[in-house]
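Colleague: could you look at this predicted model? Sequence included:
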Amino acid sequence: MRLTCPTPRSLRLPALAAIFLSLAACSSVEETGPPPVPAEVMDTVAQNPGVNREKLARATDALFTRDDLGETQALIVMHGGKIVAERYANGYNANTKFLGWSMSKSVVGVMIGMMIAEGRLALDDSPPIPHWERPGDPRGEITVRQLLQMRSGLRHNETDDPPYHSDTVRMLLLDGRDDMAAWAEAEPLEFNPGQIFEYSTPSVVILSDTIARILAPHGSAEQRREAVDRFLKSRLAAPLGMDTLTAEYDASGTMVGGTLLWASASDWGRFGEFMRNGGSVKGVQVVPRGWIEFMRRPSPRAADYGALIWLNRPTESGRNEMFAKRGPADAFAAIGHLGQFVIVVPSEKLTVVRLGKTQDSERPALAQALADIVQLYSGK
């Protein structure tokens, strides 16, 4: 008689087979997760960027690789005054000058602040435009403050369909191109000054003309251009180290300050850092700190706009040029056509520069992708 050891019920052959099959299935499923960050992408991020280096590399890489954000040509992230991430698309480099488009407006805002600090201009006076000063001309009620806050009341139609019907296109490229300020200043009032917010590139050209009238009164076109260019470079570009800052001028010698200022990505970053530090560079106050605070103060007619600067705040209109729902509340930005951004977050000692070409339909996604970078710092 042969004795055998009984197999426990739980380990009989069918059950054992099931166990082995289950283990085999488990072993065939590998752990999934994001692929490793390529070494060349990691190389664009500093060793100690102030947040998780790999997360920052992924967030910056997304701007260059996602299909829904347009074309990113340059990106710089600065933290605590140092560049912690820097990258360029093929065909662009650290020496490339990038058109700021409407980021140029913020530069004009600083220049106006210098004029006011020197007593050459008053915030609540009308700009020195002779035909506005004639008795009975209602445009004489428009103040410098209202022009800065985009509530002049002038009939300036920023966009239209077709585009060549818009006042901005007409001023820049068509009937106003030779003397843009004269064209913008000739427009009648559509609303009472100060009544409503209406974003307006022609308003900033009027401010650029105001600067020229102060620096070169009764000057020729060439004298106006030379005076403004000298002021821009000696009083702003030189102290900030913005060696590449370049302005374009129309035939009348007016700086096209609403759209046509150029600078390298790092120089746009220097401008952001200057704003983050309240108008100072290495302890030297280039423009009064109170002026930068004024630029960052919401307009009475637009919670998300200050004085030629965008604010990260929600509005009743639902307009959201930045990412107000994700904060931080103290973030502000110079923003330009086709997705140009200089984002500043003073509370996090952060400046983010993005330059490229993004269509309007892609702008919301781009803003959120930039918010991903900001949130690495603000949410850490």
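Modeller: Okay, I see it.
Colleague: use CA for all of it now, contacts and neighbours both
Modeller: Noted.
Colleague: where along the chain do the helices fall?
Modeller: 13-28, 39-42, 53-65, 104-117, 144-148, 167-173, 180-186, 201-215, 221-231, 238-240, 265-276, 289-295, 363-378 (DSSP state H).
Colleague: TSV for those helices, including distance to residue 246 and mean neighbour count?
Modeller: Converted to TSV, those look like this (distance: least, CA to CA, whole Å; neighbours: other CA atoms under 10 Å):
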stretch	distance to residue 246	mean neighbour count
helix 13-28	60	11
helix 39-42	31	13
helix 53-65	26	19
helix 104-117	10	22
helix 144-148	22	24
helix 167-173	18	21
helix 180-186	19	21
helix 201-215	15	25
helix 221-231	9	19
helix 238-240	12	17
helix 265-276	11	25
helix 289-295	22	17
helix 363-378	26	19
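Colleague: included below, for side-by-side comparison, is a second structure:
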Amino acid sequence: MKMRSPSTIATLALLPALFGCGDAPPAEPPLSEEALAAVASDAGAPTEDLARQVDELFTTEGLGETRAIIVMADGKIAAERYAQGYGPETRFVSWSMAKTVTAVMIGMLVADGRLRLDESAPIPQWQRPGDARGEITLRHLLQMRSGLRHTESGDPPYESDEVRMLFLDGRDDMARWAEEQPLEAEPGAKFEYSSNTSVILADIAARVLTDSKDPDVRRKAVADYLEARLFGPLGMDSMVPEFDASGTLVGGSLIHGTARDWAKLGEMLRRKGRAPGGEQLVPRKWIELMITPSPRSPQYGFQTWLNREFRQPGSDVTHTLIPDRAPASLFGLSGHMGQFVWVSPSQRVTLVRLGHSDSAQRSVLKGEMADVLELYPER
């Protein structure tokens, strides 16, 4: 038997490692000081992993422009970062995240005994004898199944009922324009995502809070109610709601606030309506209704998106958060061009992402956001 020299044996022992080098994944680049500084020392997740995932939301190509990220874990800021030109004092427009604020306001008015969920929605012109719109309830409106004629997105854009309401023939009195639309389906029978419906809800709130038709009085009544009952108790000092010329809150799309204040709202929802000090601002039961699947749209509750797969009949569009990557209990606020507040109760996490991303970019973006959530175990 031929004996091998010690040097030959050593070389052979190294061969598997040498041949495996070509298959080894490339080393991850070192994190910048900015990336590491964005993460708290007690983030509830591995510091470098969280810093890297947050960094990728700002630096990965194909995601659009991320302008702000906040991760709340167990009620504390675990990570916070802004793009150049933005910061903690920057107010970001809500777009459709405003819808969830509108639903919270309606819930408080129901709790106050001033509205009824399953009675005819109190719109005067719908109460005329023989008007089938009188069958529309508050629940129908909250679940986007009023049956009112509506096209959310049009091509060209001016064929969109939302665009017409916000910027064209409906802009001075948005609620009246939205409420004048005829039925295209039986109330309750069909899900139809509608920013105009949220303005109708905001108008209902104004009618409940004041009998006046004076725009300034209506504006003040709603703004004061939101401040006293929601924004003030949560310390959401930056919030600026917008109103149309008739004094109706643009409750489907135009509320401005800082990333931190949007995170505070998400945390209130995660705590089932409680403020950080324990005060019950919104009934727990109402929050549970907000995140209960609608019978016509399991991915939607009361003006709030749920983490369930759904394909609108006759459409290739699915309205989801990210059901294959996150807990079923995840729910969220979603706004135009990638404004997100994701709330994951089972992980005790709220994730805020604000920025500017088109439809294709948002698809990739949500995967990157899921990477952040996956750093936190369910409990």
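Modeller: Nice, I can see it. Note that the structure is predicted; figures quoted are calculated from it, not measured.
Colleague: got TSV for the helices of the first structure, with distance to residue 94 of the first structure too?
Modeller: What follows is those, written out as TSV (distance: least, CA to CA, whole Å):
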stretch	distance to residue 94 of the first structure
helix 13-28	47
helix 39-42	17
helix 53-65	16
helix 104-117	19
helix 144-148	32
helix 167-173	29
helix 180-186	32
helix 201-215	28
helix 221-231	23
helix 238-240	17
helix 265-276	7
helix 289-295	28
helix 363-378	20
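Colleague: between these, which one is closest to residue 192 of the first structure.
Modeller: helix 144-148 (10.9 Å; CA to CA).
Colleague: what's the mean distance for the closest one versus the second structure?
Modeller: On superposition with the second structure, the mean distance recorded for helix 144-148 of the first structure (mean CA distance after the TM-score superposition for the first structure) is 0.3 Å.
Colleague: need the residues that contact that helix.
Modeller: If you take CA atoms under 8 Å, 6 or more residues apart in numbering as the criterion, helix 144-148 of the first structure is touched by 109, 122-127, 152, 193-194, 203-204, 207, 307-308.
Colleague: please list all residues in contact with the most centrally placed residue in the second structure.
Modeller: The second structure has residue 333 as the residue nearest its centroid, 1.2 Å off, counting by CA atoms, centre = their mean. Counting by CA under 8 Å, 6+ apart, residue 333 of the second structure makes contact with 96, 97, 100, 304, 305, 339, 340, 341, 342.
Colleague: picking up where we left off before, tell me which of the helices of the first structure lies nearest to residue 85 of the first structure.
Modeller: Comparing the helices of the first structure by CA to CA, helix 53-65 comes nearest, at 8.0 Å.
Colleague: ok, residues contacting that closest one?
Modeller: 37, 41-42, 44-47, 69, 71-73, 75, 89, 366, 369, 372-373, 376.
Colleague: recalculate using a threshold of 6 Å.
Modeller: Residues external to helix 53-65 of the first structure that are found in contact with it (CA atoms under 6 Å, 6 or more residues apart in numbering): 42, 72, 373.
Colleague: what would those residues look like in CSV with distance to residue 282 of the first structure?
Modeller: Formatted as CSV, the contacts of helix 53-65 of the first structure follow (distance: CA to CA, whole Å):
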residue, distance to residue 282 of the first structure
42, 30
72, 31
373, 26
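Colleague: that'll do, ta.
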